[in-house]
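# just need the structure, nothing else, for what follows:
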Amino acid sequence: MVRQDYHLSERFEVAFNQIHDSLRSIIKIKDDRFKVLLNIGARKHKMIGKFYNELTQYAKLRNSLVHDKRELGYYIAEPHIDVVERIEKISSVFNKPNYALSIATRNVVTLDCEDSMLDVIQEIRKHGYSQYPIYQNKHCVGLLKTVDIVSWMSKNVINTMVDLTDIKVRDIISDVKEHPIEYVPKSIDIFSVEDLYENKHKDKVKLEAVIITGNGKNNEKPLGLVTAWDLIEIDYTAD
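Coordinates of the predicted model:
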């Protein structure tokens, strides 16, 4: 609860400084000027981009309030209450934990290399997911996508029929291209996952999924799965 005896200008400055601190921790560069952090952050992270225009205007207001001070506790003007409450709401968004697990698919359905494809088809019908982590000897060894199954079937059609009776998952994944995936710990935040996708893109690698486990190891139970689409669909709001 905000104390009512604080000046609006003080409340505004506190919220602004909290956002500035958050930008420093997210962007992690030597130049910690607010505008620089904001510009870089808006290009890399959806949350920062969402509030870019507002924060640009608030930066101008903050500079006016702070640089024109003539004595301690004195501000040349008081911002409107609506402006103060808005920047406080944005600050609360920046400061709450943004764990990647919060946007991940939690019910991760995994398959084993020795699973029958007939059983796999049933799992796909039941869950409707488009990709499934594949395990062998309790280690994740890759990712199977429904498009891989369709591709395999198209190559193995005989007289308009595809016989899956003796086909196992390992038969499919041995015949399709490998899908790049990464393993990360449950403590990772959304910004780090966004950076991971961006860095892979710079290396011309199409990262298909990020699998979240307890400590980021491929022999641990998957706690969540994040795709590039999940990052696009993030709905940050301060309303």
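# from now on I want contacts and neighbour counts done on CA atoms only, so please keep to that.
Will do.
# residue 69 in helix, strand or coil?
coil (DSSP: H, G, I helix; E, B strand; the rest coil).
# and the strands in this structure?
Per DSSP state E, the chain carries strands over the ranges 111-112, 131-136, 139-145, 181-185, 209-213, 224-226.
# could you dump those to a markdown table with mean neighbour count and distance to residue 89?
Conversion of the strands of the chain to a markdown table gives the following (neighbours: other C-alpha atoms under 10 Å; distance: least, C-alpha to C-alpha, whole Å):
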| stretch | mean neighbour count | distance to residue 89 |
| --- | --- | --- |
| strand 111-112 | 20 | 43 |
| strand 131-136 | 20 | 37 |
| strand 139-145 | 19 | 40 |
| strand 181-185 | 19 | 29 |
| strand 209-213 | 24 | 29 |
| strand 224-226 | 23 | 27 |
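# of these, which is nearest residue 103?
Shortest separation from residue 103 across the strands of the chain is recorded for strand 224-226, at 7.2 Å, computed as C-alpha to C-alpha.
# packing partners of that closest one?
Helices and strands touching strand 224-226, as assessed by 3 or more C-alpha pairs under 8 Å, 6 or more residues apart in numbering; DSSP states H and E, comprise strand 209-213.
# I'd like the structure of this one too, to check against the first:
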Amino acid sequence: MYSNSERFLSAFNRIEKVLKSLLIKKEMGFSRAVRVLRDENAVIKRYTDDLLEYAELRNAIVHNKIDVAFAIAEPHDSVVEQVERIERELTQPREVDPLFMKEVVVFQQDEPLANMLEVVNQKGITKFPIYKGDEFLGLITHKGITKWLAKGLRNSSEPVLDARLTDILQCETGDNYKFIKSGTSVYEAIEIFKEQIGKGIRIEALLITRKGTKSEKLLGIVTNWDIMEV
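Model (predicted):
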């Protein structure tokens, strides 16, 4: 039965090995490596504070050992579980495939709003990719629908439910989505949402294709609500 200090040090050493594999300068210290790599690796960025604290804990355990078999301090269970979790995320990162791979409900630009509202009512979905044949045109969300309704009710005598989706798409911003490849890690996806918010842009969904291009078949979707659940 391994002690908490042994489990902690084993996981920490494996994390250190991963960091070194990502560095050009292999002799760089652990804490410095974390700071250098955090802008390149979403998992490291997510756990930067934890990793820096664990570096101090590692030093305390290793440098203050009474002998080889006895550590002066034993990490709490929650600390050991967290460092092992970080190790798993670094060595076996969760990817959007298969977590968010699913059949996506899409519409053609010339379909009526009634068709979309029926799906909203039946399935509770509120984000829909819009196509012209096989060409991706944009993403309609509940916000765009609401904006169009407010505008359309004032300026149009056409029955609301007969409106074409191409018209409603004009009420959406063109930057409310991004395409990502199926091999994208969950933490990379999270960072995309966060980075866009930092730029004052609200991403409503990440659209998944094999290589991350809009000309490919749509394989899945990650919404901001999905990310909140993760």
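# could you get me the TM-score between them?
Comparing the two superposed chains by TM-score structural alignment, normalised by the length of structure 2, the resulting TM-score equals 0.73, with 225 aligned residues with a C-alpha RMSD of 4.1 Å.
# any idea how far the spatially most central residue of structure 2 is from residue 154 of structure 2?
Centroid-nearest residue in structure 2, with C-alpha atoms, centre = their mean: residue 189, separated by 2.3 Å. From residue 189 of structure 2 over to residue 154 of structure 2 the distance is 39 Å, taken as C-alpha to C-alpha, to the nearest Å.
# equivalent analysis for residue 77 of structure 2, please.
Look at residue 77 of structure 2 and residue 154 of structure 2: by C-alpha to C-alpha, they are 61 Å apart.
# what's the counterpart of residue 217 of structure 1 in structure 2?
With TM-score structural alignment defining the correspondence, residue 217 of structure 1 maps onto residue 213 in structure 2.
# let me know the distance separating its match from residue 53 of structure 2.
From residue 213 of structure 2 over to residue 53 of structure 2 (counting by C-alpha to C-alpha), the distance is 39 Å.
# those two: which is more packed in?
When neighbours are counted by other C-alpha atoms under 10 Å, residue 213 of structure 2 and residue 53 differ, and residue 213 comes out ahead with 15 against 11.
# for the more buried one, which residues are in contact?
For residue 213 of structure 2, the set of contacting residues under the criterion of C-alpha atoms under 8 Å, 6 or more residues apart in numbering consists of 179-181.
# identify the residue spatially nearest to the counterpart of residue 105 of structure 2 in structure 1, adjacent ones excluded.
When structure 1 is aligned by TM-score structural alignment, the residue opposite residue 105 of structure 2 is residue 109. Spatial nearest neighbour of residue 109 of structure 1, excluding adjacent residues (C-alpha to C-alpha, 6 or more residues apart in numbering): residue 132 at 6.2 Å.
# where's the one you found relative to residue 64 of structure 1, distance?
Counting by C-alpha to C-alpha, the gap from residue 132 of structure 1 to residue 64 of structure 1 is 54 Å.
# where do the helices sit along structure 2?
For structure 2, the helices defined by DSSP state H cover 4-22, 30-37, 42-46, 48-63, 77-91, 96-99, 113-123, 142-155, 165-169, 186-198, 224-229.
# quick one: which of those helices is nearest residue 71 of structure 2?
Proximity to residue 71 of structure 2, assessed across those by C-alpha to C-alpha, is greatest for helix 48-63 (6.2 Å).
# off-centre distance for that closest one?
When C-alpha coordinates are averaged (C-alpha atoms, centre = their mean, to the nearest Å), helix 48-63 of structure 2 and its chain have centres 27 Å apart.
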